[in-house]
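Trainee: pasting the sequence and the predicted model now:
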Amino acid sequence: MIDNIAIHNLFGIEGLNIAWYGIIIACGIVAGVALAIFEAKRRGYTAELLIDFMILALPLSIVGARIYYVAFEWEYFSQHPEQIVAVWQGGIAIYGAIIGGIVAALILSKWKKFPLGRLLDVCAPGLILGQAIGRWGNFVNQEAFGNVVTDPNLQFFPYAVYIQERWTGTEMIVNQWVQATFFYESMWDLGVLALLLIYARRAKHDGNVFAMYLIGYGIGRFWIEGIRISTLQLWPGMPVSQFLSIVLIAIGAVYILAMRKRNKPNVLYEGQYCQDFKKKEA
């Protein structure tokens, strides 16, 4: 069975472990921030824009991811309130993290008077890259998988992945092949990343790149949630994430169409995050 702990008893302290999931998520964050910094500089902004944003976004995203998960598992957490803050025991959701990140963007935009849509556009490619990498944490944890694969001809990676033992919430999966939905989503995210990097050089309005992210990621997540067998449910037969995917697709599409119809010019920004701002001050 896969050991999901990379380092046991760090510094000799019993129980102080570092999980592979955490390492993979950290790698996704670092890669995503690096790409966002690259995108910011390409647009004429400094790395400080992303540093200031991440100071806000990291804690808010973690809190948002946990609140989202707890809210839709309230039947359990209402009986075990002491577990609500136990993030180290697992239980976070990417949509909650995205909401937390958007809140951080709103705060920074208002505080520093930086165009909100432009900030979201800068972050969108890095966000989807981080998600693509982070999904491999599900492989280590043997979670977020799809239907059981009974056809021996389909029992191979990357179509399927072998699960040694995992509780789905309704049944125990033991020594079975299941659809490798974590891999499907990771590859889909990389495809969306390529789309965003191309579109970012053509988009005419602030916020359009992020809107395209909502559409691209939303379509892929809707498909993935339809074949996963362990997921939060809004009501029987409707996963929460699948419903939210529909909402995100609609928001993205409406925004792009509205911007095209209004054809409003982008806001001029010459503030502290511009690369030549300090030169002007000097």
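Mentor: Yes, it's here. Given the structure is predicted, the values throughout are model-derived calculations rather than measurements. Numbering: from 1, shown residues only.

Trainee: use CA for all of it now, contacts and neighbours both
Mentor: Will do.

Trainee: how about the strands in this protein?
Mentor: Here the chain has its strands, by DSSP state E, at 5-7, 18-19, 160-167, 172-179, 233-235, 238-239.

Trainee: possible to save those as TSV with mean neighbour count and distance to residue 118?
Mentor: Output for the strands of the chain, formatted as TSV (neighbours: other CA atoms under 10 Å; distance: least, CA to CA, whole Å):
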stretch	mean neighbour count	distance to residue 118
strand 5-7	14	38
strand 18-19	16	35
strand 160-167	18	39
strand 172-179	18	37
strand 233-235	12	33
strand 238-239	17	31
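
Trainee: what's the closest of the ones you listed to residue 98?
Mentor: strand 238-239 (17.5 Å; CA to CA).

Trainee: residue 140: neighbouring residues, count only.
Mentor: 17 (other CA atoms under 10 Å).

Trainee: sorry, wrong one. I was asking about residue 133.
Mentor: So residue 133, with other CA under 10 Å, has 22 neighbours.

Trainee: nearest spatial neighbour of it, skipping sequence neighbours?
Mentor: residue 28 (5.1 Å; CA to CA, 6 or more residues apart in numbering).

Trainee: ok, that neighbour touching residue 128?
Mentor: No - assessed by CA atoms under 8 Å, residue 28 is found out of contact with residue 128, at 9.4 Å.

Trainee: show me what the top helix by length along the chain is packed against.
Mentor: Longest helix of the chain, by residue count under DSSP state H: helix 48-72. Under the contact criterion of 3 or more CA pairs under 8 Å, 6 or more residues apart in numbering; DSSP states H and E, helix 48-72 touches helix 20-42, helix 94-112.

Trainee: got TSV for those, with mean neighbour count and distance to residue 50 too?
Mentor: TSV is the format used below for the helices and strands packed on helix 48-72 (neighbours: other CA under 10 Å; distance: least, CA to CA, whole Å):
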stretch	mean neighbour count	distance to residue 50
helix 20-42	19	6
helix 94-112	19	10
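
Trainee: for residue 178, find the nearest of the ones you listed.
Mentor: Per CA to CA, nearest to residue 178 of those: helix 20-42, 19.9 Å.

Trainee: can you give me the angle that closest one makes with helix 48-72?
Mentor: Put simply, helix 20-42 runs at 140 degrees to helix 48-72, going by axes from the mean of the first three to the mean of the last three CA atoms, to 10 degrees.

Trainee: out of everything not next to it in sequence, what's closest to residue 40?
Mentor: Closest to residue 40 by CA to CA, 6+ apart is residue 122, at 5.8 Å.

Trainee: might you report the residue contacts of that neighbour?
Mentor: By CA atoms under 8 Å, 6 or more residues apart in numbering, the residues touching residue 122 are 36, 39, 40.

Trainee: this is the comparison structure:
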Amino acid sequence: MTTNEVPSGAIVVGVDGSTASQAALHWAVREATLRDLWVHVLHATDAAPWLTADYAREPRAVDPVISAALRDVRRRVPGLVATWSEPLGSPIPALIDASRIADTIVVGGRGAGAISSAVKGSIAVQVGAQARCPVVVVRAPLVARAVDAAVAVGVDDNRQMDLVLAYAFAEASRRGVPLVAVHAWQQDPGAYVSGLPMWAEGEDGFRQERELLRRCLNGWVERFPEVEVRRRTLRTGAVEALVRQSEDACLLVVGTRGGHELGGLLFGSVSQRVLRHAYCPVVLVHAPRGTSIGIADHSAVTA
């Protein structure tokens, strides 16, 4: 087995030979081509107890899964620079470690190998919560979208929303497509006992939530005048709203919070259901707890 170094700023894709990991690889190749980045193929293999670190560093034949993935890359984009590594052990720590210098981590949402089995055990949530870069989860099959399919982004009043919006606006600008900003809310149960008519409570709620969405987008619309922004304020659950918008989107961007804790739009079972039911690739934008990226820092976020 060979453990080549992950190149700084590369798109790292976890593969295991499954249909899901092939979909992830194809998405990673297209993204790398669009952004002029390298692709790094990572295939983690279970380590036998008697294997040593020295053994892992010994030159060996390239694993068939890696070989097939590299052939696929060369066939799709002959000039794309592709590197690879085959670390021992679980893919979760390997991907988290790679995220420290990677631009993006990409994994498949289903499959039968090391990567896919971990996905079923919430690899996307674990890596997304701990990674130091965005994590993209691609479900199989990867359905082709219209060339003008929008980027969708889930918006709430979380303190890290600037980081999520920075990624979403940059992707929409880079692809030359609209951005659909989705804010979901549900009526306060207290409305039933407030004494106000339900229609009045609902109207007031809509106004407040539209204003919240406007404040969240304030500054980003001006910074990206070339991006057409479509606002969606929906009185429904977050999962239903995000999944609905993903039907026609090329990408769905949502935020996570570090330290194994997911907040805002992705919290507990919500994250699992979004990843399981979304119709397009989902980007988990990670922000370490206690940090916030402002508009002035946007160039650092999207570089």
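Mentor: Yep, it's here. It should be emphasised that the depicted structure is a prediction, and the values quoted were computed from it without experimental measurement.

Trainee: overlay them and tell me the TM-score.
Mentor: TM-score of the superposed chains, computed with TM-score structural alignment, normalised by the length of structure 1, equals 0.27; 132 aligned residues with a CA RMSD of 6.4 Å.

Trainee: circling back: what about the residue nearest to residue 40 of structure 1, distance to residue 167 of structure 1?
Mentor: 39 Å (CA to CA, to the nearest Å).

Trainee: just residue 255 of structure 1 next, same as before
Mentor: On the measure of CA to CA, residue 255 of structure 1 and residue 167 of structure 1 end up 40 Å apart.

Trainee: got it, and residue 111 of structure 1?
Mentor: 45 Å.

Trainee: do the same with residue 186 of structure 1
Mentor: According to CA to CA, residue 186 of structure 1 stands 23 Å off from residue 167 of structure 1.

Trainee: in structure 2, which spans are helices?
Mentor: Using DSSP H, helices in structure 2 cover 19-35, 53-57, 64-76, 91-98, 114-120, 123-130, 161-175, 198-217, 220-223, 238-246, 269-277, 298-302.

Trainee: which residues touch the closest residue in space to residue 35 of structure 1 that isn't next to it in sequence?
Mentor: Leaving aside its chain neighbours, residue 35 of structure 1 sits nearest to residue 126 (5.2 Å; criterion: CA to CA, 6+ apart). For residue 126 of structure 1, the contacting residues are 31, 32, 33, 34, 35, 36, by CA under 8 Å, 6+ apart.

Trainee: swap in 6 Å and give it another go.
Mentor: 32, 33, 35, 36 (CA atoms under 6 Å, 6 or more residues apart in numbering).

Trainee: kindly report the same for residue 255 of structure 2.
Mentor: Residue 255 of structure 2 touches 164, 284, 285, counting by CA under 6 Å, 6+ apart.

Trainee: about what we covered before: now the strands of structure 1 in TSV, with distance to residue 52 of structure 1?
Mentor: Below are the strands of structure 1 laid out as TSV (distance: least, CA to CA, whole Å):
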stretch	distance to residue 52 of structure 1
strand 5-7	31
strand 18-19	27
strand 160-167	40
strand 172-179	40
strand 233-235	35
strand 238-239	34
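
Trainee: among those strands, which is nearest residue 281 of structure 1?
Mentor: strand 18-19 (45.6 Å).

Trainee: what is the burial count for residue 198 of structure 1?
Mentor: 12.

Trainee: could you check how far it is from residue 112 of structure 1?
Mentor: When residue 198 of structure 1 is compared with residue 112 of structure 1 (using CA to CA), they lie 28 Å apart.

Trainee: and what of residue 226 of structure 1?
Mentor: 41 Å.

Trainee: need the contact list for residue 109 of structure 1.
Mentor: So residue 109 of structure 1 contacts residue 116 (CA under 6 Å, 6+ apart).

Trainee: show me where the stretch 101-250 of structure 1 has its helices.
Mentor: Counting by DSSP state H, counting those that start in this stretch, the stretch 101-250 of structure 1 has helices at residues 116-134, 136-141, 181-199, 208-227, 240-262.

Trainee: most packed of these?
Mentor: helix 116-134 (a mean of 24; mean count of other CA atoms under 10 Å).

Trainee: between that one and helix 94-112, how many degrees?
Mentor: If you take the same axes, to 10 degrees, helix 116-134 of structure 1 sits at 150 degrees to helix 94-112.

Trainee: helix 116-134 of structure 1 to helix 181-199, inter-axis angle?
Mentor: Going by the same axes, to 10 degrees, helix 116-134 of structure 1 makes 140 degrees with helix 181-199.

Trainee: and the angle from helix 116-134 of structure 1 to helix 208-227?
Mentor: Helix 116-134 of structure 1 runs at 40 degrees relative to helix 208-227, counting by the same axes, to 10 degrees.

Trainee: which non-adjacent residue is nearest residue 95 of structure 1?
Mentor: Sequence neighbours aside, residue 65 is the residue nearest to residue 95 of structure 1 in space, at 6.8 Å (criterion: CA to CA, 6+ apart).

Trainee: how about residue 130 of structure 1?
Mentor: residue 28 (4.0 Å).

Trainee: got the contact list for that neighbour?
Mentor: Here residue 28 of structure 1 is in contact with 130, 133, 134 (CA under 6 Å, 6+ apart).

Trainee: any idea how far residue 13 of structure 2 is from residue 182 of structure 2?
Mentor: Taken as CA to CA, the span from residue 182 of structure 2 to residue 13 of structure 2 is 28 Å.

Trainee: and if you look at residue 230 of structure 2?
Mentor: Counting by CA to CA, the gap from residue 230 of structure 2 to residue 13 of structure 2 is 31 Å.

Trainee: neighbour count winner among those two?
Mentor: residue 13 (27 against 12).

Trainee: just checking, the more buried one touches residue 41?
Mentor: Yes - proximity of residue 13 of structure 2 to residue 41 meets the contact threshold set by CA atoms under 6 Å, at 5.2 Å.

Trainee: contacting residues for residue 174 of structure 1?
Mentor: Contacts of residue 174 of structure 1 by CA under 6 Å, 6+ apart are 164, 165.

Trainee: ok, now residue 42 of structure 2?
Mentor: Residues near residue 42 of structure 2 by CA under 6 Å, 6+ apart: 13, 14, 84, 85, 86.

Trainee: which one of those is nearest residue 210 of structure 2?
Mentor: residue 13 (37.4 Å).

Trainee: no further questions, thank you.
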